[in-house]
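> One predicted model, sequence on top.
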Amino acid sequence: MDIGKQIKTLRLGKALTQTGMAEILGVSKSTMSNYERNISTPDPDTLRKIASYFDVTVDYLFNDMTDSPRDIIKEGTAYHPDKALNKDEWNAISYYRRLSDEQKDFIKGQMIQLYQKSSSSNKG
């Protein structure tokens, strides 16, 4: 369990400095540095702030998934943890989750159209 590595990876994924992340969390830069170096662990409220900001669960922060992402893909009611997402897929999902319902509907429509177009061109 390397929560510091998880926090740092998420922070760098958003191109945030330690100072910027510290401001978001309402802690000092040195406290932020201590979190990332596993010198100290964020308190429960700070953990919730981190998870909320990065749109992940608190549980995700405590799991070392940075070396090989093992995101769970839900298909119907079955979970498939063996189907890892690559970085582009993870980013696409992360951005999608931040959209409004209207924007999500638009994106889903575009994806369906692209899929149908590629399916019909592959048949011909």
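Ah, there it is.
> Every contact and neighbour count from this point should use C-alpha atoms.
Will do.
> Run through the neighbouring helices and strands of the helix or strand that S52 is a member of.
In this assignment (DSSP states H and E), S52 forms part of helix 44-54. For helix 44-54, the packing partners by 3 or more Cα pairs under 8 Å, 6 or more residues apart in numbering; DSSP states H and E come out as helix 18-25, helix 58-62.
> Make TSV from those helices and add mean neighbour count and distance to R70 to it.
As requested, the helices and strands packed on helix 44-54 are arranged in TSV below (neighbours: other Cα atoms under 10 Å; distance: least, Cα to Cα, whole Å):
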stretch	mean neighbour count	distance to R70
helix 18-25	16	25
helix 58-62	15	11
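> Which one of those helices lies nearest to P44?
P44 sits nearest to helix 58-62 of all the helices and strands packed on helix 44-54, at 9.1 Å, using Cα to Cα.
> ok, second structure coming up, stack it against the first:
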Amino acid sequence: MSDKLNEIPISEIIGNTIAELRKSTGMTQREFSKTVGVSESSIAHYEQGITVPSADMLLKYANYFDVNIDYLFGRCRCKVKYSDLNSVLADHMTISDMINVISKLSSKQKNYLYETIILLENEKNKY
């Protein structure tokens, strides 16, 4: 994890992430507060980094937005829906399985894989 991330208070990281996720749905703080069953002022305090939601509320937000709880803490910036990580892809492998395999590759192999993915992405955009 970067040193810069460690300098930011966890309340700010969580608050900014909740605000980002809420805004991505187009909801106001009022609408979101009704959806998750807390006061509008609680949502405002969370988003401003004044208070941190309880563990139960963090889990509720992670489930609602379908993200990993680490995403709320700024530890993972993966935009893949959390529920999709266990989706079966090619040869009965899940995204999680693939991540585990990739994490064990050498830097050279990871770079090769990255270049291959970019080539595939460019090919997809041609059609």
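Looks like it arrived, so ask away. All of these numbers come straight from a predicted model, not from anything done at the bench.
> In CSV: the helices and strands packed on helix 44-54 of the first structure, plus distance to E75 of the first structure.
Conversion of those to CSV gives the following (distance: least, Cα to Cα, whole Å):
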stretch, distance to E75 of the first structure
helix 18-25, 34
helix 58-62, 20
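> Need the contact partners of stretch 13-22 of the first structure.
11, 28-29, 31-33 (Cα atoms under 8 Å, 6 or more residues apart in numbering).
> Read off where that stretch ends up in the second structure.
Under TM-score structural alignment, stretch 13-22 of the first structure corresponds to residues 24-33 of the second structure.
> What distance separates the opening and closing residues of that stretch?
The straight-line separation of the ends of stretch 24-33 of the second structure (Cα to Cα, to the nearest Å) is 15 Å.
> ok now that stretch, how far from the chain's centre?
Relative to its chain's centre, stretch 24-33 of the second structure lies at 18 Å (Cα atoms, centre = their mean, to the nearest Å).
> re earlier: and the helices and strands packed on helix 44-54 of the first structure: which comes nearest I3 of the first structure?
When those are compared by Cα to Cα, helix 58-62 sits nearest I3 of the first structure, at 5.2 Å.
> chain center to that closest one, what's the gap?
Chain-centre distance of helix 58-62 of the first structure: 11 Å, with Cα atoms, centre = their mean.
> which residues sit against it?
Contacts with helix 58-62 of the first structure, where a contact means Cα under 8 Å, 6+ apart, come from 1-3, 6-7, 47-48, 51.
> Where does that helix end up in the second structure?
Following TM-score structural alignment, the aligned partner range for helix 58-62 of the first structure in the second structure is 69-73.
> check contacts around D88 of the first structure.
With Cα under 8 Å, 6+ apart, D88 of the first structure has no contacts at all.
> so it, which of the three states?
Secondary structure state of D88 of the first structure, per DSSP: H, G, I helix; E, B strand; the rest coil, is helix.
> One more: the one 3 residues further on?
At N91 of the first structure, secondary structure determined by three-state DSSP is helix.
> which one in the second structure is aligned with it?
With TM-score structural alignment as the criterion, N91 of the first structure pairs with nothing.
> For N91 of the first structure, grab the count of nearby residues.
Counted with other Cα atoms under 10 Å, the neighbours of N91 of the first structure add up to 13.
> try the one 4 residues further on
The burial metric for Y95 of the first structure, expressed as a neighbour count using other Cα under 10 Å, is 11.
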